[in-house]
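Colleague: Below: sequence and its predicted model.
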Amino acid sequence: MTALSATLLAACGGGDGTVAATATVSGVAATGAAIASGIVTLKCVSGTTSAATTGTDGSFTIDVTNVTLPCVARVEYKDAGGTMRQLHSVITAAGTANITPLTELLVSKLSNGTGASAFDTFTAATGRAITAAQVKSAADAVKAYLVTLGVDVANFPADPVGAKFVAKNGSTDGDAVDKVLDALKIKLGSKSLADAETDINKSSTGGSGSTSTG
């Protein structure tokens, strides 16, 4: 059984629901700077949707009409050095869904693994086990982890996935939420985001679906 399966199937209930009316998922993919020309793909309870490409401001929109949620999201992009990178997120409802290092850590904590493994091993069964309460708990754990790094979390969004924000792009400066991404990068120093994923799962702070009982 995969890490995501083992973690989420231990939880009570599920959060699946089909979006019947015309609906979209829109958000911003960013690392502090906007991710331009990234490819966003969703894996949902009802299957994989078509991909979307991010704009110069990191924005993207994907049609989720008649799609059964929850979904996990991946953005693939080239960094400044030309190396291919990935970030991940989780989506429990249509609307806003960002993909950032904060959501990467959120998915990592939620699945007790890595964002990449959560996406790669996602199935309808694991998707149905995801609840909004679990996502909120994982977000709280990310905030607590940032505090241990010395990041000022005054502008940490209560919902890193659903918060509307502006990422730095061109001459446009990033907003307060975007500055949290910048601060995370600075405080990690020589550590990679993968190191941070390992660290957050060593933390005793709540967030994993495995903490739920049923």
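Modeller: All right, it came through fine.
Colleague: From here on, just use CA atoms for contacts and neighbour counts.
Modeller: Noted.
Colleague: The chain: strands as residue ranges?
Modeller: 17-18, 24-28, 39-44, 47-48, 52-53, 59-63, 68-69, 71-78, 84-91, 95-96 (DSSP state E).
Colleague: Ok, which of these comes nearest V166?
Modeller: Nearest to V166 among these is strand 24-28; the distance by C-alpha to C-alpha comes to 7.7 Å.
Colleague: tilt between that closest one and strand 39-44?
Modeller: 130 degrees (axes from the mean of the first three to the mean of the last three C-alpha atoms, to 10 degrees).
Colleague: tell me the angle of strand 24-28 relative to strand 84-91?
Modeller: Using the same axes, to 10 degrees: strand 24-28 against strand 84-91 is 130 degrees.
Colleague: which helices and strands sit right next to strand 24-28?
Modeller: When contacts are defined as 3 or more C-alpha pairs under 8 Å, 6 or more residues apart in numbering; DSSP states H and E, strand 24-28 sits against strand 59-63, strand 95-96.
Colleague: Got another one to weigh against that:
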Amino acid sequence: MSISIMARAHARPNSARPLQERSNRSHRTSPQQDVCTYHLVRISRNRKTGPIPVTTTSANSCPPTCSFKGNGCYAESGPLAIPPTTAPEPGVKSNGTAAVGLPIVRGQVTMKCASGTTMTAVTESTGTWQTAARNSDYPCVIQVSGGTAGGVERTTSLYSIASGPGVSNITPLTDLIVAALSGQEPGAWFASATNGALSGAITPVGLSDALGKVKSAVATLPGKLSLPDGFDPITTGFNATKGDAADGLLEVYGVALTTAGVTQADAGRAAASGTALTKEAFSLTAYTTPNLTAIKMGTSKNLDDTFGISILDLNRGNYTVKASIDADGNLRALSAGSSFNGYVSLLGNRIGQLCTANKGGMDPTMASQYAYVSSELTEVTDATELFGKNFVEYEDCASYGTSEIRADGAFIFTETASGNSNTPDLNFAQAMASNGRVNAENGSVIRGKVYKYVVGGATTYVYLIVSTKQGTSMPALNGETDYVVMGVSLQP
């Protein structure tokens, strides 16, 4: 926060002059007026003062007779960085949101500008911040340090750029842009960048190139992260709240880093050097209760030779799991302590199920919570494509029978153990409609999706069925009204 005080110095009035003349003179604007800037830091980080409010004053407040002026004054070159003598222009400011998928609260924002000016601010409970500046101050590099996110103390800093007045967010994604722009660790650049270095690096071309490098880097994370068209992590305004698309992207990014087994610093180096953050990344969609909820899912072959799985379920929370895969790319084992106690993995893990410790329809110790498909599969909207085909059906991460969709569209399930078949269901196609198919017997609504995967001239179809108790939005699993089923076609 900067406070400007216009201090006007006048010679002692001459007693021989009329009183009226002296009064008029006091209202004139002196061409020699001085502007002093007082800079307030609410919480000092200086070890000598401790965490108390501290002010610094612009250099023109110092007497010209001071022997240290221009001769080793600590404040001229040290970290105090006394503010310049010119007051900020009214109405010119930088502002934005500091967040990591949660707002950064009471973080210390420091904006170091090409003019030599340094401004500070403190983030609010929403992660927002702002500070006054002059047009001539820009461009600037910004740091947010300290504060909390979700009630947890933050121990690392994040960085961003202000190429001019207006919005400058500070997030892990803007931190990557600074790394790509500077070609080095953002904190080191912030500490060492000279005024000329800031002006030379922070250009429209430089920022565009850096953003392109960041897009390439995050695309190698689980889920193959992508930024929406027209979205700029630095200048696009957003709210650090649940439901905001940009805030959700930050959450996805954070989970993806954990899944890949890499850090924010690793991501910065990758963005700067153009290297990948995983050996191979995959994007999938998982379906679950209630009402065929679609969830972003990511997997990756990691640099440490583990296999990572991430699912961001708004109803149940986020899942990050490590696993191993076989030579075909299918899951072979889940790591100890995993949130899941069973799985089905087929076609190189392009389709599968993940189970949790809930009561299932076929297994009392586990229920299929998610059925998933890779982005490599194509959605089928014409149910007649399935007519005349046979499937192996999976529920609770195991196969308990087969199903047939006859040429007339009737669906028939046959249990392997007993050999019994259900009555033909002529309304299977209704499950693919947006309203689903109501099961009057137990008061549930059945909804489904169908996909296909074509390779080497062979087509594999998969149907995903999710049943939910009618009228509820709870993410339940009970094997009766609320369950997840998957069917995979048999090759002729």
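Modeller: Noted; the coordinates are in hand. Fair warning: this is a prediction, and the values are worked out from it, not measured in the lab.
Colleague: re earlier: determine which of the helices and strands packed on strand 24-28 of structure 1 approaches A36 of structure 1 most closely.
Modeller: Judged by C-alpha to C-alpha, the one of those that comes nearest to A36 of structure 1 is strand 59-63, at 8.2 Å.
Colleague: Residues in contact with the closest one: which ones?
Modeller: When contacts are defined by C-alpha atoms under 8 Å, 6 or more residues apart in numbering, strand 59-63 of structure 1 is touched by residues 22-29, 40, 50-54.
Colleague: how big is the offset of that strand relative to structure 2?
Modeller: For strand 59-63 of structure 1, the mean distance to aligned residues of structure 2 following superposition is 0.4 Å (mean C-alpha distance after the TM-score superposition for structure 1).
Colleague: Can you state the residues of structure 2 onto which that strand aligns?
Modeller: On structure 2, the counterpart of strand 59-63 of structure 1 by TM-score structural alignment is residues 128-132.
Colleague: re the thing from before, narrow the contacts of strand 59-63 of structure 1 to those that are buried.
Modeller: Using 16 or more other C-alpha atoms under 10 Å as the burial test, the contacts of strand 59-63 of structure 1 include 23-29, 40, 51-54 as buried.
Colleague: Between those, which sits nearest S5 of structure 1?
Modeller: For those, the residue nearest S5 of structure 1 by C-alpha to C-alpha is V40; the value is 22.8 Å.
Colleague: residue contacts, the alignment partner in structure 2 of the closest one?
Modeller: For V40 of structure 1, the aligned residue in structure 2 is V109 (criterion: TM-score structural alignment). By C-alpha under 8 Å, 6+ apart, the contact list for V109 of structure 2 reads 120-123, 129, 142-145.
Colleague: ok, 6 Å please
Modeller: 120-122, 143-144 (C-alpha atoms under 6 Å, 6 or more residues apart in numbering).
Colleague: of all these, which two lie farthest apart?
Modeller: Farthest pair in the contacts of V109 of structure 2 (C-alpha to C-alpha) is V122 and Q143. Separation: 11.2 Å.
Colleague: re the thing from before, just put the helices and strands packed on strand 24-28 of structure 1 in CSV and tack on mean neighbour count and distance to T18 of structure 1.
Modeller: Below are those laid out as CSV (neighbours: other C-alpha atoms under 10 Å; distance: least, C-alpha to C-alpha, whole Å):
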stretch, mean neighbour count, distance to T18 of structure 1
strand 59-63, 20, 13
strand 95-96, 16, 14
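Colleague: Can you add distance to T7 of structure 1 and give those strands back as CSV?
Modeller: As requested, these are exported to CSV (distance: least, C-alpha to C-alpha, whole Å):
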stretch, distance to T7 of structure 1
strand 59-63, 28
strand 95-96, 25
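Colleague: of all these, which lies closest to L105 of structure 1?
Modeller: Here strand 95-96 is closest among those (C-alpha to C-alpha), at 17.9 Å.
Colleague: Can you spell out the matching residue range in structure 2 for that closest one?
Modeller: Taking TM-score structural alignment, strand 95-96 of structure 1 hits residues 166-167 over in structure 2.
Colleague: in structure 1, which residue is closest to the centre?
Modeller: The residue lying closest to the centre of structure 1 (C-alpha atoms, centre = their mean) is S89, at 2.1 Å.
Colleague: Hmm, it is touching L102, no?
Modeller: No. Using C-alpha atoms under 6 Å, S89 of structure 1 is not in contact with L102; the gap is 8.7 Å.
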